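Trainee: Give me a 3D structure for the following:
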Amino acid sequence: MPIPLDLQHATEDFERFLADARDAAGLGTRNQAYTMAEGVLLVFRRRLSVAEAIRFAGVLPPVLRAIFVADWDPAEPRRAFADRAALTVEVQDLRRHHNFAPDTAIADVAGALRRNMDEARLDRVLATLPEGAAAFWAV
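Mentor: Next up is the predicted model:
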């Protein structure tokens, strides 16, 4: 069996996502975009059960999937969805002194994600997740 295409092109797809997220957020570097995207993914993951997070990870492109599950402590207390402003502050708290995520970070990453994956698959899985999940990934 050949290597699946999404794995064969994982690096190129991730670089395209980072450039898209960087440009959407008005950031200067891919490193800044990476920290912003990582923060958005971690904030979302904290609001899901293990089963829900695995279901969500299953629709992500391979590198974003790896970032989503990296250094995960499944015993971490689950948090509730909050308003966009509170969630954004949480995104910005990741590596606070090296994080340039703007107040639009969640929408910027959501838009980049949607432009770089199958939106229908994303929306199908979001519909199975807790209330607040679909709003989190709304553009």
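
Trainee: only C-alpha atoms for contact and neighbour calcs from this point on.
Mentor: OK.

Trainee: where's residue 135 relative to residue 45, distance?
Mentor: Separation of residue 135 from residue 45 (C-alpha to C-alpha, to the nearest Å) stands at 14 Å.

Trainee: this one as well, want them side by side:
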Amino acid sequence: MTNPRDVKYANQSIARWQDALKQRALLETNNIAFACLRGFLHEIRARLSVDDIARFGNRLPAVQRGVFYQDWLPAPPVPCVSLGEFETALAQRLLPHIHMPENISGDVLWVIKTESEPFEAAQLRKVLPYPLQDLWDGL
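Mentor: Got it, this is the predicted structure:
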């Protein structure tokens, strides 16, 4: 029996994403890169409707999809009025273990954008909150 592509390459995919984020954001360890990725994905999730959570999550690779949905309880979306508000919430999520690296939101979006297939990346961008769409477009 053959393994689906997503399953076969799941570990390679998350390792590539972590390494790309570690290099781009000049992070010290893969653990920090993973924590930043997870925190970012959870902050995005908090700002999406249930339908958009499904749209976004279904476009992520297998392990990243699992991280995105980890500990999720459906709730009304938190408004995303500015990038600054998003980053304040992300910084609070990462503390006390990690002090948020400068520009981590842009760095994570860059990884998502460059490590995803172009069609998938375009679909992911469509459901991002507007301040993050603007950041994505500037990358």
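
Trainee: Need the TM-score between these chains.
Mentor: Overlay of the two chains. TM-score (TM-score structural alignment, normalised by the length of the first structure): 0.87; 137 aligned residues with a C-alpha RMSD of 1.9 Å.

Trainee: Please, which helix or strand holds the most centrally placed residue in the second structure?
Mentor: The residue lying closest to the centre of the second structure (C-alpha atoms, centre = their mean) is residue 41, at 3.6 Å. Taking DSSP states H and E as the definition, residue 41 of the second structure sits inside helix 30-46.

Trainee: Flag every buried residue along that helix.
Mentor: Neighbour counts over helix 30-46 of the second structure (16 or more other C-alpha atoms under 10 Å) mark 30, 32-46 as buried.

Trainee: Can you tell me the element the alignment partner in the first structure of residue 111 of the second structure falls in?
Mentor: Structural alignment places residue 111 of the second structure opposite residue 112 in the first structure (criterion: TM-score structural alignment). Using DSSP H and E, residue 112 of the first structure falls within helix 105-115.

Trainee: So which elements touch that helix?
Mentor: Judged by 3 or more C-alpha pairs under 8 Å, 6 or more residues apart in numbering; DSSP states H and E, helix 105-115 of the first structure is in contact with helix 10-25, helix 30-45, helix 84-92.

Trainee: Now do the first one: distance to the chain's middle.
Mentor: Between the centre of helix 10-25 of the first structure and the centre of its host chain there is 12 Å, according to C-alpha atoms, centre = their mean, to the nearest Å.

Trainee: ok, average deviation of that helix from the second structure?
Mentor: When the second structure is superposed, helix 10-25 of the first structure averages 0.7 Å from its matched positions, counting by mean C-alpha distance after the TM-score superposition for the first structure.

Trainee: before we move on, back to that, hmm, who's touching the helix holding residue 41 of the second structure?
Mentor: 18-19, 21-22, 27, 53, 67-69, 75, 77-78, 86, 89-90, 93-94, 98, 100, 104-105, 108, 128-129 (C-alpha atoms under 8 Å, 6 or more residues apart in numbering).

Trainee: Mind checking the helices and strands packed on helix 105-115 of the first structure for the one nearest to residue 116 of the first structure?
Mentor: helix 10-25 (6.1 Å; C-alpha to C-alpha).

Trainee: That closest one to helix 105-115, inter-axis angle?
Mentor: Computed by axes from the mean of the first three to the mean of the last three C-alpha atoms, to 10 degrees, the angle separating helix 10-25 of the first structure from helix 105-115 equals 140 degrees.
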